[in-house]
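K.L.:
Return atomic coordinates for the entry below.
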Amino acid sequence: MKSVFITGANKGVGYETARALLKNGFFVYLGSRKIDNGLEAVDKLKTEGLDNVAAIQIDVTDQESIVAARAEIGGKSKVLDALINNAGISGGGFPQTALDSNINTFKGVFDTNLFGVVRVTQSFIDLLRKSTEPRIVNVSSSGCSITLHSDPSWEFYDHKAAVYGPSKAAMNMYTVCLAYELRNTAFKVNAVDPGFVATDFNNQNGTDTAENAGVRIAKYAMIGQEGPSGKFISEFHNPETGEIPW
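P.N.:
Here you go, the predicted model:
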């Protein structure tokens, strides 16, 4: 049975990604900043007969918490087949202005959305290296595409997020570098956009469901060796090829 660790998985897109992978035969380590929320999510999944799941406490801004999560998962399994870096914060409501947003808000968002991904990836890479088909999915957003946001004809051109967007754009660059470093291995590393989804993250604004988004994210934790690596994927915006510009 393959295993996956998903950060920020107690609700929303992370929860639905866990649900999708459980239905595809994975054992899911469900990461949650507050363990009680994680345990509640696990209980909810088990009511559907999805039993191969365990809650893991993790705060991606706290290295001690990450080390503890790595030790806990390592004590249960010597191999991790997939890592989904889903935990993220917006930094407040939208839109966000480039001139008025507080520098401490920038720091907090980058600490989770970029540095958290780096911390977790570096801490779990040893378990991933033991898999025959390791996968890393960094949950991104089309809203951080510099190319799209530079195009006045893009449908979301006026929806600027001066704090959140740069944090995810930086994470995308980390994804490119990570995929490059692992290019001669069995790893597949991609940045994947869940789409414009109605969740708490978006104050329930969105044109698609978290369930559909979870299926899209889960797909790239399961791709075969013929699948892409080092790509920016949004099947929500480009259902034909999936790839969108950085």
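
K.L.:
alpha carbons only for contacts and neighbour counts from here, please
P.N.:
Will do.

K.L.:
what's stretch 56-65 in contact with?
P.N.:
Where contact means C-alpha atoms under 8 Å, 6 or more residues apart in numbering, the residues beyond stretch 56-65 that reach it are 7, 29-35, 38, 66, 68-69, 72, 87, 111-112, 115-117, 119-120.

K.L.:
So which of the residues you listed sit within strands?
P.N.:
Per DSSP state E, strands hold the following members of the contacts of stretch 56-65: Tyr29, Leu30, Gly31, Ser32.

K.L.:
please give me the structure for this one as well, since I'd like to look at both together:
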Amino acid sequence: MRIRCKPWAKPELEACPFYITDPKTCKGRWEMQFPKKQPLRLELGCGKGGFIAQEAPANPDYNYVAIDIKNEMLVLAKRKLEAAYAEKNIPMDNIRICIDNIMYLSACFAETDRIDRIYINFCNPWPRGKHKKRRLTHPRQLVQYRQILDGEIWFKTDDAGLFEDSLQYFPQAGFRIRTMTRDLHKEPALCYFETEHEKMFTEMGKPIHFLIAEPDPDVPAEALQEWMNTYERNG
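P.N.:
Here you go, the predicted structure:
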């Protein structure tokens, strides 16, 4: 879906106190962007902010960074976050938002920027073969995440093809899948905050696929880095 240009989006973001103008300048020093030193969580591709506007204010003992690639989307997330924190009447101390191309996440996060959890909610499935390497769960992306991750990746999608491929991607990138379901709403114990897409697809009768994956300690990081170097050389 093409997003209509909003010329007011960038100025509004730049005036926002919890917006990071250049996330690359935070590499290696993300904990300094928050008043409190707390475990850090990321949402990759936050869209209009339906998820992060529930998750971050509900968990003030964690710091959050929500990333998207479009000003026009992130400004809507900014507004939802402001409304959510105002409703709870709590300070916006544990949330930062920024624009970045997630394919190059390692340009913004160093190995010293330890991440407690990564959320990937309803990312672009990129179904065409030549585009699959753009998927946020493609092994070349997962290897980047693994270098900074201490905890887990929580992944949701409505796309069965992407999910089935991702069940192979995670082990290839040195992860083990700890929890998995092809119909999340049939397992209430696994449900957590819904996104806009999740509500829409559920109303359409589409099952939501979900997994939790964590780094496999039996797979050395050095082997994964060599895998990524080989992949990049071969395209």
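
K.L.:
I'd like the ones in strands among the contacts of stretch 56-65 of the first structure as TSV, with distance to Lys46 of the first structure and neighbour count appended.
P.N.:
Compiled in TSV, those are given as follows (distance: C-alpha to C-alpha, whole Å; neighbours: other C-alpha atoms under 10 Å):
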residue	distance to Lys46 of the first structure	neighbour count
Tyr29	13	25
Leu30	13	27
Gly31	16	31
Ser32	17	25
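
K.L.:
Need those residues in JSON lines (columns: distance to Cys144 of the first structure).
P.N.:
Output for these, formatted as JSON lines (distance: C-alpha to C-alpha, whole Å):
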{"residue": "Tyr29", "distance to Cys144 of the first structure": "28"}
{"residue": "Leu30", "distance to Cys144 of the first structure": "26"}
{"residue": "Gly31", "distance to Cys144 of the first structure": "24"}
{"residue": "Ser32", "distance to Cys144 of the first structure": "25"}
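
K.L.:
I'd like the distance between the residue most central in space within the first structure and Asn190 of the first structure.
P.N.:
Nearest to the centroid of the C-alpha atoms of the first structure, with distances taken as C-alpha atoms, centre = their mean, sits Asn86, at 2.5 Å. The spacing between Asn86 of the first structure and Asn190 of the first structure, counted by C-alpha to C-alpha, to the nearest Å, is 12 Å.

K.L.:
any common contacting residues for those two?
P.N.:
Asn138.

K.L.:
hang on, the earlier thing: of the contacts of stretch 56-65 of the first structure, keep whichever come out buried.
P.N.:
The neighbour-count test (16 or more other C-alpha atoms under 10 Å) marks 7, 29-33, 35, 38, 66, 69, 87, 111-112, 115-117, 119-120 as buried among the contacts of stretch 56-65 of the first structure.

K.L.:
Which of those fall in helices?
P.N.:
Among these, DSSP state H puts Ile35, Gly38, Ile66, Ala69, Gly116, Val117, Arg119, Val120 in helices.

K.L.:
can I get those in JSON lines with distance to Glu211 of the first structure?
P.N.:
Formatted as JSON lines, these follow (distance: C-alpha to C-alpha, whole Å):
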{"residue": "Ile35", "distance to Glu211 of the first structure": "23"}
{"residue": "Gly38", "distance to Glu211 of the first structure": "18"}
{"residue": "Ile66", "distance to Glu211 of the first structure": "27"}
{"residue": "Ala69", "distance to Glu211 of the first structure": "26"}
{"residue": "Gly116", "distance to Glu211 of the first structure": "24"}
{"residue": "Val117", "distance to Glu211 of the first structure": "23"}
{"residue": "Arg119", "distance to Glu211 of the first structure": "28"}
{"residue": "Val120", "distance to Glu211 of the first structure": "25"}
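
K.L.:
Noted, bye for now.
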